[in-house]
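Engineer: here you go, sequence then predicted model.
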Amino acid sequence: MSQLEIFKVALDEEIGQHSYGSEPAELYEPIRYLMDLQGKRLRPMLAVLSTYLFTDHWQQVLKPAHAVEVFHNFTLMHDDIMDHAPLRRGMPTVHEKWNENTAILSGDVMLVQAYELFLGLSPDILPQVLKRFNKTASEVCEGQQLDMNFEKMREVSIADYINMIRLKTSVLLGFSMELGGWAGRAEQPVVEALYAAGENMGLGFQIKDDLLDVYGDPGKFGKQIGGDILSDKKTFLYLKALELADTAQKEELTSLFSDSEPDSALKVKRVTGIYNALGIKEIAEEEVKKYFEKAIGTIRELSAPDDRKRVLLSFVNQLWAREK
């Protein structure tokens, strides 16, 4: 078994054997359902990989890494309600399988459970971890609010968008690596470098997600293709297209994104056609490359054994090349 496989098995065991509660069943079954869907688990994996850079005792970070995954899934459960998303990881979302009230309440319990799992940390680092986690959790909510605001705003800049995804997605990846650094007793400058690597990785990861939403394989992506277009989300692809579009293309794009009752399939087809005409896919791929290369460069410069950095870099490259 490779080192990555060892870490994955350990995380699966840690998450799989945890009991979130039993009664009332309607409260806890949705939590088990969502956690059992087993997403990429990249955030807890980044925490473990970052700890492993500095110590053989990486098992100590499993519970707090689990906490990050529970928090992440809590945000997904609530985000899916706000986005009216029908699918998550190829399966019905919690609010579709049960109802919105259940999804809200089960998500609330998940947030409480995340804090309980952090208590597995050593007492000397717990206060600073919780302080940083609280800031990160607030930033994730800020990012989600900005994302919803952007749906109603006529003008959003690419800089605005990058800041939004930094908050909504990147800060939690940065925190995951930061958490691993603390658990591995890394020096503060190293912990800060880990956070920066995670933040850049998160920016690349989210723009890759924007790409997959339009150009992904429906059988692999696990979410509705064109979902961002149907939700009128101002993604990197949309904003770059507006920037490069001629007058007719710009008018068509803005009209399509303001139509309250569009033909769904036709809307996705027409928007994708404009993207294709402007070479948006290739531009976005270059943007993804830029952020992942920044993250990789930071990791390579870390004061840690090369063989352990290679394990982390292998995982980063898998995220870059992902199809789902």
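Structural biologist: Right, received. Where do you want to start? Please read these numbers as outputs of a predicted model, since none were measured by experiment. Numbers count the residues shown, from 1 in each chain.
Engineer: from now on I want contacts and neighbour counts done on CA atoms only, so please keep to that.
Structural biologist: Noted.
Engineer: number of residues surrounding residue 86?
Structural biologist: Residue 86 sits with 18 neighbouring residues when counted by other CA atoms under 10 Å.
Engineer: pull up the gap between it and residue 223, please.
Structural biologist: 8 Å (CA to CA, to the nearest Å).
Engineer: what's the answer for residue 155, then?
Structural biologist: Counting by CA to CA - residue 155 and residue 223 are separated by 27 Å.
Engineer: residue 251: neighbour count?
Structural biologist: Neighbours of residue 251 (other CA under 10 Å): 13.
Engineer: now do it against residue 239, distance only.
Structural biologist: From residue 251 to residue 239 the distance is 13 Å (CA to CA).
Engineer: what does residue 226 give?
Structural biologist: For residue 226 relative to residue 239 (CA to CA), the value is 15 Å.
Engineer: could you do residue 252 as well?
Structural biologist: The gap separating residue 252 from residue 239 is 14 Å, by CA to CA.
Engineer: and the two? Which one has more around it.
Structural biologist: residue 239 (18 against 15).
Engineer: roughly how far does that one sit from residue 35?
Structural biologist: Residue 239 sits 33 Å away from residue 35, going by CA to CA.
Engineer: now swap in residue 89 and tell me
Structural biologist: 11 Å.
Engineer: go on, residue 68?
Structural biologist: Taking CA to CA, one finds residue 68 at 12 Å from residue 35.
Engineer: okay, the two: which has more neighbours?
Structural biologist: Of the pair residue 68 and residue 35, residue 68 is the one with more neighbours under other CA under 10 Å, namely 28 against 17.
Engineer: structure B:
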Amino acid sequence: MTQTTNPLVFLEALHQEIQQTEYGQQPAELYDPISYIMNLGGKRMRPLLTLMAAYLFGDDWRRALKPAVAVEVFHNFTLMHDDIMDQAPLRRGQPTVHEKWNHNIAILSGDVMLVNAYELLLDVETPKLKKVLSRFNRTAADVCEGQQLDMNFETRWDVTEDEYIEMIKLKTSVLLGFALELGGIIAGADDAASSLLREGGINIGLGFQLKDDLLDVYGDPAKFGKQVGGDIIANKKTFLLIEALQQSRGDLKAELIGWLSATEFDKQEKVQAVTAIYDQLGIRQLTEERINNYFTRGFANFGQVSADPARKALLMDFTEQLIGRES
């Protein structure tokens, strides 16, 4: 077997494939937004994991390139529609599609992105195509279910930890799991290995989301890439807030509810006050324990995959680098 030891090889191949992918030409208002959002960058974490999972089982990982791009196209489709629902003005530091064009164009361009994702998945060999499409369909439905649960939670103050974990699993983690599973299926992995890759991806994805929650409160503003404390200002139901609501008592609970109920407040003061409540309750330590637990589970899943140890080490090292990022 030819050993590929540098993840940049996968990244360069993926970048080239994305650049040469055609989404359509006319009308330009339909297709230009797709090229726009696909060229905004991002970590390309999901499609890279697809390629690295394919590499676990052989040298012909390039046959996973178009399906890997399908994962990235689907991911960006969900972002385009999420931005409309969230009324977000910026995506990766640039105007969102609905801001740069309009809401109707963003909806329709997103729709055709989903069609493009299916078109790219058709590059999978026929014997494996039905399984891939079936798994993709389930994943896509899960993502929609997770987004709806997230919206449902906006009007609820009794969201439990288990409900929150299920929501982020569906909304974000299952796609990471599918990305890895997809690479395995394409490369001929058996059902056991494909399942372990999926579960590993889901566990790593849960750790990522909880880390994102944590960094929003405790991250370095220079590294995080977003406004630290933004979730606190917006009363967003995060793991930290849910745990604080469940664990606080007496005056501390009253203080927390007071900040959540306030309609007029100094943003910095609110962030400092709620963070102080988290500190008193040990929420940071609890969150870090959960994060490490999910990452440990994910690596244990990867460790059980029957594949070349050196190739598994490449996947696990790459995942560790992603975990270490603070943006």
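Structural biologist: In hand now; what should we look at? Because the structure is a prediction, the values reported are computed rather than measured.
Engineer: what's the TM-score once they're superposed?
Structural biologist: The TM-score (TM-score structural alignment, normalised by the length of the first structure) is 0.94; 324 aligned residues with a CA RMSD of 1.8 Å.
Engineer: which residue lies nearest the spatial centre of the second structure?
Structural biologist: With distances taken as CA atoms, centre = their mean, residue 172 lies nearest the centre of the second structure, 4.3 Å away.
Engineer: dump the residue contacts of the corresponding residue of the first structure for residue 287 of the second structure.
Structural biologist: Here residue 287 of the second structure is matched to residue 284 in the first structure, going by TM-score structural alignment. By CA atoms under 8 Å, 6 or more residues apart in numbering, the contact list for residue 284 of the first structure reads 207-208, 211, 236-237.
Engineer: at 10 Å instead, please
Structural biologist: 204, 207-208, 210-211, 236-237, 240, 290 (CA atoms under 10 Å, 6 or more residues apart in numbering).
Engineer: what does residue 307 of the second structure give?
Structural biologist: For residue 307 of the second structure, the contact set (CA under 10 Å, 6+ apart) comprises 53, 55-58, 189, 193.
Engineer: for residue 116 of the second structure, state which of the residues you listed is nearest.
Structural biologist: Proximity of the contacts of residue 307 of the second structure to residue 116 of the second structure (CA to CA) peaks at residue 53, which lies at 22.5 Å.
Engineer: quick check: residue 186 of the second structure touching residue 133?
Structural biologist: No. Look at residue 186 of the second structure against residue 133 with CA atoms under 10 Å: they stay out of range, at 11.9 Å.
Engineer: ok, those two, which is more surrounded?
Structural biologist: residue 186 (25 against 16).
Engineer: now the counterpart of the more buried one in the first structure: how far from residue 53 of the first structure?
Structural biologist: In the first structure, the residue matched to residue 186 of the second structure (TM-score structural alignment) is residue 183. Distance, residue 183 of the first structure to residue 53 of the first structure, by CA to CA: 10 Å.
Engineer: now do residue 156 of the first structure
Structural biologist: In terms of CA to CA, residue 156 of the first structure sits 39 Å off from residue 53 of the first structure.
Engineer: comparing these two, which residue is more hemmed in?
Structural biologist: Legend: neighbour count by other CA under 10 Å for residue 156 of the first structure and residue 53, higher for residue 53 (24 against 15).
Engineer: what is the equivalent residue in the second structure for that one?
Structural biologist: Checking TM-score structural alignment: residue 53 of the first structure goes with residue 56.
Engineer: any idea how far residue 316 of the second structure is from its match?
Structural biologist: Distance from residue 56 of the second structure to residue 316 of the second structure, by CA to CA: 11 Å.
Engineer: list the contacts of the counterpart of residue 217 of the first structure in the second structure.
Structural biologist: If you follow residue 217 of the first structure across to the second structure using TM-score structural alignment, you land on residue 220. Going by CA under 10 Å, 6+ apart, residue 220 of the second structure touches 226-228, 326-327.
Engineer: show me where the stretch 51-200 of the first structure has helices.
Structural biologist: 62-83, 94-97, 100-118, 126-152, 158-165, 171-183, 188-215 (DSSP state H, counting those that start in this stretch).
Engineer: now render the contacts of residue 307 of the second structure as JSON lines, adding distance to residue 143 of the second structure.
Structural biologist: Below are these laid out as JSON lines (distance: CA to CA, whole Å):
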{"residue": "53", "distance to residue 143 of the second structure": "21"}
{"residue": "55", "distance to residue 143 of the second structure": "26"}
{"residue": "56", "distance to residue 143 of the second structure": "26"}
{"residue": "57", "distance to residue 143 of the second structure": "28"}
{"residue": "58", "distance to residue 143 of the second structure": "30"}
{"residue": "189", "distance to residue 143 of the second structure": "25"}
{"residue": "193", "distance to residue 143 of the second structure": "23"}
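Engineer: and of the residues you listed, the nearest to residue 117 of the second structure?
Structural biologist: residue 53 (19.2 Å).
Engineer: so what's the closest one up against?
Structural biologist: Residue 53 of the second structure neighbours (CA under 10 Å, 6+ apart): 47, 61, 64, 179-187, 189, 194, 197, 307, 311-312, 314-315.
Engineer: roughly how far does it sit from residue 296 of the second structure?
Structural biologist: Distance from residue 53 of the second structure to residue 296 of the second structure, by CA to CA: 18 Å.
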